[in-house]
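> what's the 3D shape of this:
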Amino acid sequence: MNVDSPYEVLRCYHFINKNETDSDFDSSDDSIDLVHSEWIDDDDIFYEFVGKSRINEENSKYPHEPDFPSKREDAYWYVSPEKDFGCWIIFKYKKPMLIPRSIEEAEKGWSWKVYKSPIPLHNHNASLSLASKMAWYIDKDGYGQYVLLANGKISTISSPKPRFWK
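All right, here's what the predicted structure looks like:
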């Protein structure tokens, strides 16, 4: 994390004070939490967050298979049609969705990286050490965006929902 970036600091603030924000993430969902005491004893999590790869690139099966389990029962592994990236899919929307033909045709959210689609239509471009921890999270309103998983919990989101969003 770049502590000099106000945007990144606000993302952390969003989760630390999640009960005080108008977030689209359900604050009663125990799978969403930024501060995890169990991270202290997990060396892999530390190396993943600082971007150091503890993965032997020769043995990695990414993107065809994840290098790390999601540690969630509601996540499944997805590989893009071009086979150039993979991510976990976490679907909280209760209705069926059609896949837009392109990111340009998808109904946009509060950022170009947030849109209605049951699968991601753009590559997350995460490093190999983080790629198997990336998830496409579709919220209760059908908007999807990338999140980072740590020990099965959502630790960082790419574009927090602004308070003013419908």
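> CA only for contacts and neighbour counts going forward, please
Noted.
> immediately after the top strand by length along the chain, which helix or strand?
Scanning the chain for the strand with the most residues, using DSSP state E, yields strand 143-150. Per DSSP states H and E, the first helix or strand lying C-terminal to strand 143-150 is strand 153-157.
> From the contact counts, what lies against that next one?
Using 3 or more C-alpha pairs under 8 Å, 6 or more residues apart in numbering; DSSP states H and E as the contact test, the elements touching strand 153-157 are helix 6-16, strand 143-150.
> Need the winner for burial among these.
strand 143-150 (a mean of 25; mean count of other C-alpha atoms under 10 Å).
> coming back round to it: which one, of the helices and strands packed on strand 153-157, ends up nearest to residue 78?
strand 143-150 (12.9 Å; C-alpha to C-alpha).
> quick one, the closest one and strand 153-157 angle?
120 degrees (axes from the mean of the first three to the mean of the last three C-alpha atoms, to 10 degrees).
> count of residues packed around residue 43?
Residues near residue 43, counting by other C-alpha atoms under 10 Å, number 10.
> separation between it and residue 49?
For residue 43, the distance to residue 49 equals 10 Å [C-alpha to C-alpha, to the nearest Å].
> is it true that residue 87 touches residue 128?
No. Residue 87 is beyond contact range of residue 128, at 11.6 Å (criterion: C-alpha atoms under 8 Å).
> Alongside the first, I'd like the structure of this one:
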Amino acid sequence: MMPYLLLLLGLIFTWLEFYLPGGAFATFGALAILGALVSYFSQSESLIGSVIFFFVACTALIVVIRLAISRIRKSAAANTFFLSKDQEGYKAADFASGMIGKRGITMTEFGPSGYVLIDGKRYPAICRGPYLDKGREVEVIAGESGHFIVKPC
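Below you'll find the model as predicted:
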């Protein structure tokens, strides 16, 4: 009788984990199911009965998980868990490749990052080299994720 109660308790804890996430219910559920399996295996004299109990426990666990997910998807809270449509309009930061080779003046001290003035516009930049003082002339050698990589002239 004890293995069946532990299995039921484990399935209930697993169900609760989907609605009150945090890991505690999942841990208790896993321990209860493991305890049910160990308890049944130690009491059972039949290998076939133990294997059947194992597969019943696994099947019940899969059913509980699928039911919990389907209920969440149909609930009003589903919009907070799952994206209903693709995001549009977002573009990762890009740098203008036409700026490579241009020269500018550092607006801040670089150690190793700061701002550089190129063609009257301020851009974030990183220096791959020595510490640079404010007002130093630099050249754009590359760019990555929204900032330039510069070197002293």
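> After superposition, what is the TM-score?
Here the TM-score for the pair of chains, by TM-score structural alignment, normalised by the length of structure 2, is 0.21; 49 aligned residues with a C-alpha RMSD of 4.2 Å.
> same for the longest strand of structure 1, what does it pack against?
strand 115-116, strand 134-138, strand 153-157.
> Quick one: list the elements packing against the shortest one.
The one in question is strand 115-116 of structure 1. Using 3+ C-alpha pairs under 8 Å, 6+ apart: strand 115-116 of structure 1 touches strand 143-150.
> could you give the angle of the strand it packs on to strand 134-138?
Going by the same axes, to 10 degrees, strand 143-150 of structure 1 makes 140 degrees with strand 134-138.
> Dump the helices and strands packed on strand 153-157 of structure 1 to JSON lines, plus distance to residue 135 of structure 1.
Below are those laid out as JSON lines (distance: least, C-alpha to C-alpha, whole Å):
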{"stretch": "helix 6-16", "distance to residue 135 of structure 1": "17"}
{"stretch": "strand 143-150", "distance to residue 135 of structure 1": "5"}
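> Out of the ones you listed, which is closest to residue 156 of structure 1?
strand 143-150 (5.2 Å).
> picking up where we left off before, which of residue 87 and residue 128 of structure 1 has more neighbours?
Between residue 87 of structure 1 and residue 128, residue 87 has the larger neighbour count (other C-alpha under 10 Å), namely 30 against 20.
> just the angle between the helix or strand containing that one and strand 143-150, please?
Using DSSP H and E, residue 87 of structure 1 maps to strand 86-91. Angle between the axes of strand 86-91 of structure 1 and strand 143-150 is 120 degrees (criterion: the same axes, to 10 degrees).
> which stretch among the helices and strands packed on strand 143-150 of structure 1 comes nearest residue 76 of structure 1?
So among those, strand 134-138 is nearest, using C-alpha to C-alpha, at 9.2 Å.
> Show me what the strand holding residue 87 of structure 1 is packed against.
Against strand 86-91 of structure 1 (3+ C-alpha pairs under 8 Å, 6+ apart) you get strand 75-79, strand 134-138.
> so the last one versus strand 75-79, what angle?
Strand 134-138 of structure 1 runs at 110 degrees relative to strand 75-79, counting by the same axes, to 10 degrees.
> got the contact list for residue 76 of structure 1?
88, 89, 90 (C-alpha atoms under 8 Å, 6 or more residues apart in numbering).
> change it to 6 Å
By C-alpha atoms under 6 Å, 6 or more residues apart in numbering, the contact set of residue 76 of structure 1 is 88, 89.
> next SSE after the helix or strand hosting residue 49 of structure 2?
According to DSSP H and E, residue 49 of structure 2 maps onto helix 47-74. Using DSSP H and E, the helix or strand that follows helix 47-74 of structure 2 in sequence is helix 78-81.
> What's the first helix or strand after that following helix?
strand 103-106.
> so what secondary structure elements neighbour that following strand?
strand 113-118, strand 137-144 (3 or more C-alpha pairs under 6 Å, 6 or more residues apart in numbering; DSSP states H and E).
> Can you tell me which of these is most buried?
Using mean count of other C-alpha under 10 Å, strand 113-118 ranks as the most buried of those, with a mean of 21.
> buried residues in the next helix or strand along the chain from it?
For strand 113-118 of structure 2, the succeeding helix or strand toward the C-terminus, using DSSP H and E, is strand 121-127. Judged by neighbour count (16 or more other C-alpha atoms under 10 Å), strand 121-127 of structure 2 contains these buried residues: 123, 125, 126, 127.
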